[in-house]
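J.: What would the 3D arrangement of this be:
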Amino acid sequence: MFRRVLGTTLGFVGYTVQYGCIAHCAFEYIGEVVVCSGPSMEPTIVNHDIVFSERMSRHLCKIEKGDIIIAKSPFDPNMNICKRVIGLEGDKVCTSAPSDLFKNHFFVPKGHVWLEGDNLRNSTDSRSYGPIPYALIRGRVCLKLWPPHSFGTLSESPSRQIIKPQRNSDSD
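T.: The predicted structure follows:
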């Protein structure tokens, strides 16, 4: 009797560990579901929207200007932020805080990205804390899951501040 109970318990623990490892690998390397909070990405993503963040782009260094990313906060490693990539390493970014009269120019250093919220008047982003290291990026938001009426891929930046350069294969 004791052997049977022990065997059943150990079998259950074994399956639980296996499925836990599979789930961990899926969330770490494939993607995760994220509930967004705060007004910084309005109107693209509003408070309590649920999005899917894929992790493959981060691992393959395929983050591009205009992508919305989930990253670790540079202020609090226990908190994630959701922002749009405005500049990549080597880019010159021209931006200003909502209260500034003049534009500021920043160069994005190697291994960093410049992030800004779509709601520029209500966003704490790279304008406050500077460029963030690429290593803080957790994933690229590729799909809005909730609410159902806005299910689908995400739109361009509402401020249209992203200018994607034309790729010319002859100059490479």
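
J.: CA only for contacts and neighbour counts going forward, please
T.: Fine.

J.: buried residues in the longest helix seen in the chain?
T.: Among the segments of the chain that qualify as a helix by DSSP state H, the longest is helix 2-25. For helix 2-25, the neighbour count (16 or more other CA atoms under 10 Å) marks no residue as buried.

J.: How far away from the center of its chain is that helix?
T.: The offset between the C-alpha centroid of helix 2-25 and the centroid of the whole chain comes to 34 Å, using CA atoms, centre = their mean, to the nearest Å.

J.: tell me which element residue 157 is part of?
T.: Per DSSP states H and E, residue 157 falls between elements, in no helix or strand.

J.: Could you also give me the structure for this next sequence, so I can compare it with the first?
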Amino acid sequence: MYAFGPSMILTLHPSGNVALAERISEISRGDVVILQSPQDPNKLLIKRVIGVEGDCVSFVVDKDESRRTIVVPRGHVWVEGDYTQNSRDSRTFGPLPYGLIQGRVLWRVWPFQDFGPIGPTTT
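T.: From the prediction side, this is the model:
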């Protein structure tokens, strides 16, 4: 898969990476996942899982930095881009149904200087 854009800049290069992904059986907090956009079904996004069902997640709501906390509902995850200042993610579209997750990103394979695993570490 080819991925580009600024929302995952701390994990993936904004001008593009080729990455290896797998269809997944279990989602874990910290996984980087490919998902179908809940706002545009023709678009795929790459985001990090911040919370799984039952987790309490706090996030900044607006430019005034007011915070909101939610409990991730059953059958959903909370996803965010690593570069939160420029990411359309669960802070925009809410908890994401598991059914929209297409796979988990495992390795960066190009450019070669970035070659390596993408671990489940949250930023």
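
J.: Any idea what the TM-score is?
T.: The TM-score (TM-score structural alignment, normalised by the length of the second structure) is 0.93; 121 aligned residues with a CA RMSD of 1.2 Å.

J.: now the strands: where do they sit in the second structure?
T.: 2-3, 17-22, 32-36, 44-52, 56-60, 67-71, 76-80, 96-97, 101-110, 116-117 (DSSP state E).

J.: could you dump the ones you listed to TSV with mean neighbour count and distance to residue 87 of the second structure?
T.: As requested, these are arranged in TSV below (neighbours: other CA atoms under 10 Å; distance: least, CA to CA, whole Å):
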stretch	mean neighbour count	distance to residue 87 of the second structure
strand 2-3	14	14
strand 17-22	18	17
strand 32-36	23	14
strand 44-52	23	9
strand 56-60	14	13
strand 67-71	13	17
strand 76-80	24	7
strand 96-97	20	15
strand 101-110	20	17
strand 116-117	13	22
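
J.: got the ones you listed as JSON lines, with distance to residue 89 of the second structure columns?
T.: Converted to JSON lines, the strands of the second structure look like this (distance: least, CA to CA, whole Å):
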{"stretch": "strand 2-3", "distance to residue 89 of the second structure": "16"}
{"stretch": "strand 17-22", "distance to residue 89 of the second structure": "20"}
{"stretch": "strand 32-36", "distance to residue 89 of the second structure": "10"}
{"stretch": "strand 44-52", "distance to residue 89 of the second structure": "7"}
{"stretch": "strand 56-60", "distance to residue 89 of the second structure": "11"}
{"stretch": "strand 67-71", "distance to residue 89 of the second structure": "15"}
{"stretch": "strand 76-80", "distance to residue 89 of the second structure": "5"}
{"stretch": "strand 96-97", "distance to residue 89 of the second structure": "9"}
{"stretch": "strand 101-110", "distance to residue 89 of the second structure": "13"}
{"stretch": "strand 116-117", "distance to residue 89 of the second structure": "23"}
